[in-house]
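Peer 1: here is my input, please return the structure:
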Amino acid sequence: MKRLADIKISTLDLAPIRADGGPQQALRNSLALAQHVEKLGYTRFWVAEHHNMDGIASSATAVLIGYLAAGTTSIRLGAGGVMLPNHAPLVIAEQFGTLATLYPGRIDLGLGRAPGADQYTARALRRERSGSADDFPEDVEELQRYFGPRTPDQRVIAMPGSGTEVPLWLLGSSLFSAQLAGQKGLPYAFASHFAPRLMHEAIRVYRNHFQPSAVLDKPYVMLGVPLIGADNDEQAAYLATSAYQRILALIRGQSLLQRPPVPSMDGLWLPHEKQAVGEFFGLAMVGGPEKIRTKLEVLLEQTGADELIFTSDMYDFADRLHSYEILAQLR
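Peer 2: Model prediction:
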């Protein structure tokens, strides 16, 4: 059985924007958080591509990663992930090839196959490009060619990018990417921080389909985990209401700007909304140190995960910093 001390821990950040703040502060907080978890010994710091969301400032993922890499020294930086249907693979290869050239050995590229946006935003992103989730396997192969050694018959190259061998991860919340990651021998990250329902089945599919590759000789599973850590369970439950309000707003199609915590969610959500938010946070680690330790040990026993990547959607930035400190101290 794996213990917390046996696995890597990492951070996923969405550069959240507060109702009383703005994107500049959110991006500065991302850098401060990356520097904080680097000192605490976290393995990697990923940011996620989202568009047309007023509460998330990480839309220009590659640009943000460059900012974070310039302000840190050792932690790995990456995308968790880039939504590949939104982009031509060559553009992503050039962006992440540039990052890997400037910051060698520190850049990861996590790839998602969902557009991650509504149809209007998707059209604004792509214009006349006919990218879709159905193209995902071919797009991944195209990216691998751009990052690999240049071949004599290669007409299109990524420069920078060619020969950089940027590590690719496949991300998913369903079974498609799990199977593809296994077949290609790539590391796999499951989005259990917002869609935990298929987690166990996706891990099984990935491991059953895994074929050793030049990248991996055995499966490597990373799981996304929501984290609301505090000095005691009661304080954590109170702080978690900010995250609950944000997902409730997502369900209702309202503003995603962060809201301050409230003493109780009673009266703020309807029964079916409470259930939907609860399912979203089904894997959440909410509590004081001992409660979090116990829940993490159960998760590791059930999944055998190799790495956990934590996202902490808390209103007060000092509380977010403290939450990651609590987790680091449990190891």
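Peer 1: CA only for contacts and neighbour counts going forward, please
Peer 2: Will do.
Peer 1: residue 169 is in contact with residue 186, isn't it?
Peer 2: Yes. Applying CA atoms under 8 Å, one finds residue 169 in contact with residue 186, separated by 6.1 Å.
Peer 1: now the second one, please; I'll put the structures next to each other:
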Amino acid sequence: MSALAQSKFSTLDLVPIRDDGNAAQALHNSLALAQHVERLGFERFWVAEHHNMDGIASSATSVLLGYLAAGTTSIRLGSGGVMLPNHAPLVIAEQFGTLATLYPGRIELGLGRAPGADHFTAQALRRDRIGSADDFPADVEELQRYLGPRTANQQVIAMPGTGTNVPIWLLGSSLFSAQLAGEKGLPYAFASHFAPRYMHEAIRVYRNHFKPSAVLDKPYVMLGVPLIAADTDEQAEYLATSAYQRILALIRGQSLVQKPPVSSMQGLWLPHEEEAVSSFLGLAMIGGPEKVRARLEVLLEQTGADELIFTCDLYDFADRLHAFELVAQLR
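Peer 2: Next up is the predicted model:
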């Protein structure tokens, strides 16, 4: 059996808002997508915490997960991720403990150490709370204590939360979380959907530092993969221009609302911007089914990843649904 046939597929939804749409439409689409990939047999469906971005509607991550859980039946749901420096660990334990209590066996918690926002927004989120990425290892440990079994003389408990043992993943786009995930024996998800440059080194660091735990007896790697699949290579290249425009807007600090595809990016970006967008999307699977299949097989052969989690930033929602149908048929 090929590595592609054995690999697990999942979805990371950025809950995109179109230039002619609104947040309500984006949130309803997120549920429809979760239901769609659940029918296709995908393993998990994650949403990410972003703030102060007019084109992304997933800022209240735990609230959105409750909506998604109520509208699905079996797919695992989680954060990809919650940006822990923005929150007191107790608050996250209570939120995800509540979700896990309502939907047992279906909720998981992916954690990141970046703010997921600009400096001003990070200050607005935290107010007087003294927290930073440097506190991440201690915050993860504190969160694990709240979600684990209650101990004698424990002064602070998460209720709901204590004893739920919500599965924790560590996420990263550099090497810090890779090493921490390995040392703690936790599953690791690398953000290769926007930072492919350090992917191979991060996987190596994670596996080299891995210590078996009560959670895992061997390393488990999931990779973020941008997906722009269509019936033909030419159609996929056309649809990809929406993603190009969005990354270009991110680089320029402009509005991130989705824009429709264009026949050519010529004149829309400067040479150095084209290079930056190409680097950002270096792992993107753009093409018809056979081209996507070939690229996925190479990726799995080179990395030995256990699971792939796809982002799909297409303008037309029907095209997004179809892209996931196409990739599901490749296994």
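Peer 1: what's the single longest helix in structure 1?
Peer 2: For structure 1, the helix with the greatest residue count under DSSP state H is helix 233-252.
Peer 1: and it, which residues are buried?
Peer 2: Going by neighbour count (16 or more other CA atoms under 10 Å), the buried part of helix 233-252 of structure 1 is 233, 236-249.
Peer 1: closest to residue 259 of structure 1 out of those?
Peer 2: Nearest to residue 259 of structure 1 out of the buried residues of helix 233-252 of structure 1 is residue 242 (CA to CA; 5.6 Å).
Peer 1: centre-most residue in structure 1?
Peer 2: In structure 1, the centroid-proximal residue (CA atoms, centre = their mean) is residue 80; its distance is 3.6 Å.
Peer 1: run the chain-centre distance for stretch 261-270 of structure 1.
Peer 2: 27 Å (CA atoms, centre = their mean, to the nearest Å).
Peer 1: that stretch corresponds to what range in structure 2?
Peer 2: Mapping stretch 261-270 of structure 1 onto structure 2 (TM-score structural alignment) gives residues 261-270.
Peer 1: which outside residues touch the helix or strand hosting residue 36 of structure 1?
Peer 2: Assigned by DSSP states H and E, residue 36 of structure 1 belongs to helix 23-40. Helix 23-40 of structure 1 has contacts (CA atoms under 8 Å, 6 or more residues apart in numbering) with 11, 13, 15-18, 45, 56-58, 64, 67-68, 71-72, 74-75, 317, 321, 324-325, 328.
Peer 1: check stretch 124-141 of structure 2 too.
Peer 2: So stretch 124-141 of structure 2 is contacted by 84, 85, 86, 87, 89, 113, 114, 115, 180 (CA under 8 Å, 6+ apart).
Peer 1: okay, buried residues for it please.
Peer 2: Within stretch 124-141 of structure 2, the residues scored as buried using 16+ other CA under 10 Å are 125, 131, 132, 136, 137, 139, 140.
Peer 1: cool, and stretch 48-56 of structure 1?
Peer 2: Buried residues in stretch 48-56 of structure 1 (16+ other CA under 10 Å): 48, 49, 50, 51, 53, 54, 55, 56.
Peer 1: among the residues you listed, which two are most distant?
Peer 2: Top of the distance list for the buried residues of stretch 48-56 of structure 1 (CA to CA): 48 and 54, 14.4 Å.
Peer 1: give the contact list for the nearest residue to residue 313 of structure 1 once chain neighbours are set aside.
Peer 2: Excluding its sequence neighbours, the residue lying closest to residue 313 of structure 1 (CA to CA, 6 or more residues apart in numbering) is residue 243, at 5.6 Å. Applying CA under 8 Å, 6+ apart to residue 243 of structure 1 gives the contacts 258, 313, 314.
Peer 1: chain center to the helix or strand following the helix holding residue 36 of structure 1, what's the gap?
Peer 2: Next in sequence after helix 23-40 of structure 1, counting helices and strands by DSSP H and E, comes strand 44-47. Strand 44-47 of structure 1 sits 7 Å away from the centroid of its parent chain (CA atoms, centre = their mean).
Peer 1: now do strand 44-47 of structure 1: which elements does it pack against?
Peer 2: strand 8-13, helix 61-70, strand 76-83 (3 or more CA pairs under 8 Å, 6 or more residues apart in numbering; DSSP states H and E).
Peer 1: mean per-residue distance, that strand to structure 2?
Peer 2: Compared with structure 2 after the fit, strand 44-47 of structure 1 shows a mean deviation of 0.1 Å (mean CA distance after the TM-score superposition for structure 1).
Peer 1: dump the residue contacts of residue 287 of structure 2.
Peer 2: Counted by CA under 8 Å, 6+ apart, residue 287 of structure 2 has contacts 228, 229, 230, 231, 232, 233, 234, 235, 236, 237.
Peer 1: mind putting the residues you listed into TSV with distance to residue 155 of structure 2?
Peer 2: Output for the contacts of residue 287 of structure 2, formatted as TSV (distance: CA to CA, whole Å):
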residue	distance to residue 155 of structure 2
228	50
229	52
230	55
231	58
232	60
233	59
234	61
235	59
236	56
237	57
